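[1] generate coordinates for the sequence data below:
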Amino acid sequence: MIFNGFSGMAGMRPLYQRPERAIIRIQAAGQTKWLWAGRPLLPAIGVHMEAERSIERVLTTQVKLRHLLMFKTVAECGALSRAAETLHMSQPAVSKTIHELETLLGERLLDRTAKGVVPTVFGSHVLRYAHSLHAELKRAADELTALRQGSAGKLAIGSYMVALPTLLPRALSLFFAGGDATRVSVVDGSKERLLSGLQAGEIDIVVGRMSEQDGHGQIRQIPLYFEPIVLVAGRQNPLAGKAAPTPADLAAQEWVMPHASSVARTPIHLFFAREGLDLPARIVETLSFPLIRALLLQRDIVAALPWQIVQADIEQGVLAKLPVDIGYPALPVGIITHAHNNLSAAALRMVDSLKQAAGELYHRPPAA
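    Reported below is the predicted structural model:
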């Protein structure tokens, strides 16, 4: 806690009830001194604290919404002229607003290049907060509009493949069972696409495989369960009738795998490396389950897939679970949200529905 005081401490007003543990700034004879519990602090510490207070004061009392949203538009357009066209403003007016923001923050936010403008390191951080602010405003507008129209708003859910067959349908059933009238949009795709949408505020929550990284503190993860991975093939595949397929049998097969850059592919590579075998000669790289399923049914091909994805097909005899353990770890499945954005009431209800669905549905595959 910081006190402001002057020479002789006259007129100093306590800001909280334990002044003996307060940090005090004393201004006298044009100089500033900092005290804590009556002892002087190093000047550098005081300067740092003053800088933090200064930025907070500027952001809360001087920086306006138009400053941040205009800076966001300029950074996204990469040029003042294109931003001016997008905003239907003159270029001098846009330039003036950006200059005002840089002056208020005391930092250069954009580097001018021959091709346009790019955010500086400081500007990149400001841009991240501008994106979050814009996403919050858009979310607020959607909710308020829905309330005005008498509806319950809308909810955007990003889902990885692992959650689509069973977990998400059950969660949606629970969600709507309570009479919720929220309009739900489900987006599926790659991890990069979904997390990018989450960061931009276009997606409210993501459900599926939990991220190995925390996105530099930008995401929050709620674990639900661990999903086993099984090796599968079509019933027509010779390996489907084999009691104990060998590593060499697997190496001789065609495979469907995630893209080479995906961490989900690493355990497969490690399996063949441990067995001293080269990777299969023919590999199809895709995350599309309709394509994977079609290939499994039409060709002698193998895939490592989450159990819930293939459970129904295995129980119906369409696909076969191969009795081979390649050491593939179970996938941590959970809910991913933006760390700094508040969830809407509908999103919070969906989180509860996902938790309930996970508790009902989680199970391991039967022994081979």
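[2] for the rest of this, base every contact and every neighbour count on C-alpha atoms.
    Fine.
[3] for the spatially most central residue of the chain, what are its contacts?
    Central residue of the chain (C-alpha atoms, centre = their mean): Leu195, 4.1 Å from the mean position. Counting by C-alpha atoms under 8 Å, 6 or more residues apart in numbering, Leu195 touches Val206.
[4] in what helix or strand does it lie?
    Following DSSP states H and E, one finds Leu195 within helix 191-199.
[5] how far does that helix sit from the chain's center?
    Here helix 191-199 is found 6 Å from its chain centre; the criterion is C-alpha atoms, centre = their mean, to the nearest Å.
[6] in it, what counts as buried?
    Buried residues in helix 191-199, counted by 16 or more other C-alpha atoms under 10 Å: 191, 194-195, 197-199.
[7] which one of the residues you listed is nearest Gly208?
    Nearest to Gly208, judged by C-alpha to C-alpha, of the buried residues of helix 191-199 is Lys191 at 9.2 Å.
[8] which one is that closest one nearest to, not counting chain neighbours?
    Tyr160 (7.3 Å; C-alpha to C-alpha, 6 or more residues apart in numbering).
[9] could you also give me the structure for this next sequence, so I can compare it with the first?
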Amino acid sequence: MEVNLRHLRAFLSVAQTGSITRAADLCHISQPAVTQAIAKLETEAGQPLFTRTPQGLFATEAGQVLHHRTARAMTPLDTHLHEIAPRLVLTATRAQLQALIAAAEVQNFSLAARRLGIAQPTVHRAITQLEREAGRALFQRSPLGIAPTRAASALARVARLAFVELDQARAELGDLLGREVGQVVLGAMPLSRSYILPQALASFRATRPSLTVKVLEGSYDELLAGLRRGEIDILTGALRDPAPIGDVVQERLFDDTLVLLAGKGHPLAGRPLPPLASLLEWPWLVTREGTPTRTLFDRYFKSSGLTPPQGVIETGSVILMREMVQDNRHLACMSYVQAQSEVATGLVEVLAHDFGSTRRAIGLTMRADWQPTPAQAKMLSCLRSIGGRI
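    Okay, the predicted model is just below:
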């Protein structure tokens, strides 16, 4: 929700005390200011947040939704602000924190301004005001740019997640009114893009026909970083063992294996697979180093006392692999689930199923403390349902 942080703190105090008077005392502002804050929030929500009675104010269903999300957003945010300087809890604004987030991520005032769509002096002024109230520098300046201090980096991450939580509040309030508000953002690794997601999205669309869904592609490291920043809701694809970091959780949907692929008419097609050493003579396509597929591929050769194929073409593209093996020279190693469509249509031939006994877990990665909105929960249900059928 694009609302004043002070208004949210006033709302939390009213929800806690059931009284405008006591909320005003707790927030150190006037009663009319608290009343005005609640009125603005109700206008933004499009529905009453409190029921007014002689005994006090009681949160409506919408008020309970907003209270839950706001508490999740503001508690860690205010804790981090207080650790830097107690005064920041009272003075830091949403605009200042958005400037801090952008500057911390791109480490340049001009690029931060471009990202936010505002003038560079505005970003510089917002950061300067935060630093003045904090009584210390939040960025280290150099001719190469700016680098956030450890405290600034931590505050930027918590603030970003707080704003994500408030966006989720807006989506849930819209749900109460029967409106499609917000969006679902999926991070998709190659396997999920070719098989799981198309079916899950079709199922989701049947019940949520007008909600925006974004599917972001990229390397695992890029998608994981986006997930942790709150830019991505759910990451789909091969799981890591162990989990990459403690603030995410992984959920296994099914196990996949690797297959050895060739084009129709390849000299090895229709014959028993030759000794592994002889496969080193062929040019290969396989995913880049660091991916689960590549790790298992290399491990298979090494476990047989062989050096993995050299001079490989590194790609995660099913289309490129499919086209390259048509020359009847190249071999490709990839996920069986990912290759199913090409195999079913006869575009490629499987020389070996479960190549090298390379079973691995496929599933979902999410933030450990994430609480999905109804729309996000529906998407989770669709992904789980499709994964359970494989």
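[10] can you name the residues that contact the residue mapped onto Arg265 of the first structure from the second structure?
    Mapped onto the second structure by TM-score structural alignment, Arg265 of the first structure lines up with Arg294. Taking C-alpha under 8 Å, 6+ apart, we find Arg294 of the second structure in contact with 286-288.
[11] now the buried residues of helix 191-199 of the first structure in TSV, with distance to Glu360 of the first structure?
    Shown next, in TSV, are the buried residues of helix 191-199 of the first structure (distance: C-alpha to C-alpha, whole Å):
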residue	distance to Glu360 of the first structure
Lys191	26
Leu194	26
Leu195	27
Gly197	29
Leu198	27
Gln199	30
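[12] max pairwise distance over these: which two?
    Lys191 and Gln199 (12.1 Å).
[13] tell me which stretches of the first structure form helices.
    Assigned by DSSP state H, the helices in the first structure fall at 43-61, 65-77, 80-87, 91-105, 121-149, 167-177, 191-199, 247-251, 266-274, 289-298, 307-315, 345-361.
[14] distance of Asn4 of the first structure from Arg39 of the first structure?
    15 Å (C-alpha to C-alpha, to the nearest Å).
[15] more neighbours: which of those two?
    Ranked by neighbour count (other C-alpha atoms under 10 Å), Asn4 of the first structure and Arg39 place Asn4 first, with 16 against 10.
[16] identify the residue of the second structure aligned to that one.
    Residue pairing (TM-score structural alignment): Asn4 of the first structure is not matched to any residue of the second structure.
[17] pretty sure Asn4 of the first structure contacts Ile26?
    Yes - with contact defined as C-alpha atoms under 8 Å, Asn4 of the first structure and Ile26 form a contacting pair (6.4 Å).
[18] before we move on, the earlier item: and Pro228 of the first structure, which of the helices of the first structure is closest to it?
    helix 307-315 (5.8 Å).
[19] okay, now Thr365 of the second structure: neighbour count?
    For Thr365 of the second structure, the count of nearby residues is 23 (other C-alpha under 10 Å).
[20] now check it against the first structure: what is it aligned to?
    In the first structure, Thr365 of the second structure lands on Ile336 (TM-score structural alignment).
[21] could you check how far its match is from Ala260 of the first structure?
    Taken as C-alpha to C-alpha, the span from Ile336 of the first structure to Ala260 of the first structure is 24 Å.
[22] and what of Arg349 of the first structure?
    The gap separating Arg349 of the first structure from Ala260 of the first structure is 37 Å, by C-alpha to C-alpha.
[23] now Phe272 of the first structure
    15 Å.
[24] looking at the two, which one has more neighbours?
    Between Phe272 of the first structure and Ala260, counted using other C-alpha under 10 Å, Phe272 has the larger neighbour count: 18 against 12.
[25] quick one: contacts for that one?
    By C-alpha under 8 Å, 6+ apart, the neighbours of Phe272 of the first structure are 247, 251, 278-279.
[26] related to what we said a few turns ago, check the gap between the residue nearest to the centre of the first structure and Gln316 of the first structure for me.
    Distance from Leu195 of the first structure to Gln316 of the first structure, by C-alpha to C-alpha: 35 Å.
[27] quick revisit: trace the residue nearest to the centre of the first structure over to the second structure, please.
    In the second structure, Leu195 of the first structure lands on Leu224 (TM-score structural alignment).
[28] same thing with Lys72 of the first structure?
    Superposed on the second structure with TM-score structural alignment, Lys72 of the first structure falls opposite Ile101.
[29] same question for Lys33 of the first structure.
    Checking with TM-score structural alignment, Lys33 of the first structure has no match.
[30] quick one: neighbours of the nearest residue to Lys33 of the first structure once chain neighbours are set aside, just the number.
    Nearest residue to Lys33 of the first structure, sequence neighbours excluded (C-alpha to C-alpha, 6+ apart): Ile26, at 5.2 Å. For Ile26 of the first structure, the neighbour count with other C-alpha under 10 Å is 18.
[31] Ile26 of the first structure touches Pro40, doesn't it?
    No - counting by C-alpha under 8 Å, Ile26 of the first structure stays clear of Pro40, with 10.4 Å between them.
[32] can you list residues touching both of those two?
    Here Ile26 of the first structure and Pro40 have 33-34 as joint contacts, going by C-alpha under 8 Å, 6+ apart.
[33] residues in contact with stretch 66-76 of the second structure?
    Contact partners of stretch 66-76 of the second structure, identified using C-alpha under 8 Å, 6+ apart, comprise 8-9, 11-12, 15, 158, 161-163, 165-166, 168-169, 173.
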